[in-house]
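Undergrad: Predicted model follows, preceded by the sequence.
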Amino acid sequence: MTENITVGLVDDHVLLRNGLAALVRNIGHQVVIEASDGKDFIQKLENGIEPQVVLMDINMPQMDGYETAGWLKQNRPDVKVLALSMYDDEAAIIRMLKNGARGYILKDSDTPELKSAIEAVLSKGFYYTEMITGKLLHTINQSDDEGATRKVLNLNDRELEFLKLSCSEMTYKEIADKMHLSPRTIDGYRDSLFEKLKIKTRVGLAIYAIKHGIVHV
């Protein structure tokens, strides 16, 4: 077990932040920064304290989670970001992943899941939930390129195009319009990729594509 991980909390809801801080301490880790938004967090980083993992809300005033995660990716790449979400919002989570987040956790998660998320994002690089299973768990930490991925999984050009578009904020209907295909055909591509990659959700597809360089962030 990874012990005494240093953790930052970035959330504009004080009661929630205080509750998270107590939970983090109860599972044996250290809260070194608490901030109300991205701007506040970056200012506190300038004091020389850099947490290993940051639990970061998405919607915040002044500087939201998307912008803050992107800033950290460029300026403090060793800080691992776990997105905090009130809802299982695919578009928001995918956008956070593209901006450098290493996973996400719902705000109503229980203590064991919070513990698993913090420790996994530091030790494995990503936090996996039931949305990602099978082949991805064995390959996600290995380097790959689009050609190798295509060869191993036998993805055709249209499936690769769909996979890339799935990492955007477009709805499935908008993807169908973009590809000049029917929604039923798009559903077929989605189900085919779910089966080939052993993945259950669109967020899982996005993590796979980002990690394997099929989309560049």
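TA: Arrived safely.
Undergrad: Please make it C-alpha for all contacts and neighbour counts, starting now.
TA: Noted.
Undergrad: Who are the contact partners of the spatially most central residue of the chain?
TA: The structure's the chain has its C-alpha centroid closest to Gly103; by Cα atoms, centre = their mean the separation is 3.1 Å. Contacts for Gly103 (Cα atoms under 8 Å, 6 or more residues apart in numbering) come out as Val81, Leu82, Ala83, Leu97, Val121, Phe126, Tyr127, Tyr128.
Undergrad: ditto for Lys73
TA: Taking Cα under 8 Å, 6+ apart, one finds Val79, Asn99, Gly100 in contact with Lys73.
Undergrad: swap in Val31?
TA: Thr6, Val7, Gly8, Leu9, Ala21, Val24, Arg25.
Undergrad: Doesn't it belong to a helix?
TA: No: read with DSSP: H, G, I helix; E, B strand; the rest coil, Val31 is strand and lies in no helix.
Undergrad: Not counting sequence-adjacent ones, nearest residue to it?
TA: Val7 (4.8 Å; Cα to Cα, 6 or more residues apart in numbering).
Undergrad: following the helix or strand in which the one you found is found, which helix or strand comes up?
TA: Following DSSP states H and E, one finds Val7 within strand 6-10. Next along the chain after strand 6-10, taking DSSP H and E as the criterion, comes helix 14-26.
Undergrad: Which parts of that next one count as buried, going by neighbours?
TA: For helix 14-26, the neighbour count (16 or more other Cα atoms under 10 Å) marks Arg17, Leu20, Ala21, Leu23, Val24 as buried.
Undergrad: One more to weigh against that first structure:
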Amino acid sequence: MKADIALVDDHALLRSGLASLLKDFGYTILFEADNGARMQEKLKANPLPKVILMDINMPVMDGIESTLWLKQHYPQVKVLALSMLDEEGTIIAMIRNGAKGYILKDCDPEELDTAITAVLEKDFYHSELISRKLIQGLSNGWDEKQGQGTRKWPFSEKEMEFINHFCTELSYKEIAAKLKISPRTVEDHSATIQQKMEVKTRIGLVLFAVKNGLVKL
């Protein structure tokens, strides 16, 4: 048998289909829950799963909040986000809160199996949403034993402030309104920081910041 899995999703029919599929792949389903609060109850009553497949939009306690709770209380349990949402802000929030990968619900069954295996064996799944090239670029200067960057990144105090804002769910327009500056100024700062990080997207910026300890989670 493969690893022990748990499913957290508020759609019972989808959970049932996922459970059947994963069993066919050789996984053991330890439990299912329809929101994060129920997940907490199930964790107390069952052995710990190796991986939890986590939906985002759920009542009571959503996937973003649930993933952060798991990171704080059960860091050994890996979260793979499985959602219909492909918005940048949602992906950023899940990765920042500790998700080890993010895939869409309309993916092929084989990709789901591949993603779970990658999370178990490599600690992260590089999907089209979070490209392998991007993640590999983040590893420069990262000392996993020390848990912090070994390089001193050339970011000013102002740029560090922007990095912290970029690592939130706020859009550039919302960041601009909060700082009382123009959206164009925010975009310019983002472009400059991305160039220094040698990444090409905001998601890349966030992953770089998280991986290198530039933001407090």
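TA: Cool, the structure landed. Small disclaimer: the values here were computed from a predicted structure and weren't measured.
Undergrad: follow-up on the earlier one: which one of the contacts of Lys73 of the first structure is nearest to Val32 of the first structure?
TA: Val79 (12.8 Å; Cα to Cα).
Undergrad: which one in the second structure is aligned with the closest one?
TA: Using TM-score structural alignment as the criterion, Val79 of the first structure maps onto Val77 of the second structure.
Undergrad: I figured that match hits Pro49, correct?
TA: Yes: at 6.5 Å, Val77 of the second structure counts as touching Pro49 under the criterion of Cα atoms under 8 Å.
Undergrad: Give the aligned equivalent of Ile52 of the second structure in the first structure.
TA: Aligned counterpart of Ile52 of the second structure in the first structure: Val54 (TM-score structural alignment).
Undergrad: can you tell me which residues contact the residue nearest to that match when sequence neighbours are not counted?
TA: With Cα to Cα, 6+ apart as the criterion, Val54 of the first structure has its nearest non-adjacent residue at 4.4 Å, and that residue is Gly8. Residues near Gly8 of the first structure by Cα under 8 Å, 6+ apart: Val31, Val32, Ile33, Glu34, Ala35, Pro51, Gln52, Val53, Val54, Leu55.
Undergrad: Lys200 of the first structure now?
TA: By Cα under 8 Å, 6+ apart, the contact set of Lys200 of the first structure is Glu130, Met131, Ile132, Thr133, Phe194.
Undergrad: ditto for Ala22 of the first structure
TA: No contacts exist for Ala22 of the first structure under Cα under 8 Å, 6+ apart.
Undergrad: Could you pull out the helices in the second structure for me?
TA: 12-24, 36-45, 63-73, 88-96, 109-122, 132-138, 157-166, 172-179, 183-197, 202-211 (DSSP state H).
Undergrad: Number of residues surrounding Asn97 of the second structure?
TA: If you count neighbours by other Cα atoms under 10 Å, Asn97 of the second structure ends up with 22.
Undergrad: Aligned to it, what sits in the first structure?
TA: Match for Asn97 of the second structure (TM-score structural alignment): Asn99.
Undergrad: ok, Lys73 of the first structure to Lys80 of the first structure distance?
TA: 9 Å (Cα to Cα, to the nearest Å).
Undergrad: same thing with Asp157 of the first structure?
TA: 33 Å.
Undergrad: ok, now Asn18 of the first structure?
TA: 21 Å.
Undergrad: same thing with Leu181 of the first structure?
TA: Counting by Cα to Cα, the gap from Leu181 of the first structure to Lys80 of the first structure is 38 Å.
Undergrad: neighbour-wise, which of these two wins?
TA: Between Leu181 of the first structure and Lys80, counting by other Cα under 10 Å, Lys80 is the more crowded of the two (26 against 12).
Undergrad: Pull out the buried positions in stretch 50-68 of the first structure.
TA: So for stretch 50-68 of the first structure, counting by 16+ other Cα under 10 Å, buried means 50-60, 63-68.
Undergrad: next one: stretch 175-190 of the second structure
TA: Ile175, Ala176, Pro183, Val186, His189, Ser190.
Undergrad: how far is stretch 161-168 of the second structure from where the chain is centred?
TA: Here stretch 161-168 of the second structure is found 16 Å from its chain centre; the criterion is Cα atoms, centre = their mean, to the nearest Å.
Undergrad: likewise stretch 123-142 of the second structure?
TA: 12 Å.
Undergrad: Between the two ends of that stretch, how far is it?
TA: Using Cα to Cα, the end-to-end distance of stretch 123-142 of the second structure comes to 15 Å.
Undergrad: Stretch 68-88 of the second structure too?
TA: First-to-last residue span, stretch 68-88 of the second structure, Cα to Cα: 18 Å.
Undergrad: By neighbour count, which bits of that stretch are buried? Give me those.
TA: Within stretch 68-88 of the second structure, judged by 16+ other Cα under 10 Å, the buried ones are Leu68, Trp69, Leu70, Lys71, Val77, Lys78, Val79, Leu80, Ala81, Leu82, Ser83, Leu85.
Undergrad: what distance separates it from the centre of its chain?
TA: 6 Å.
Undergrad: and what of stretch 105-125 of the first structure?
TA: 12 Å.
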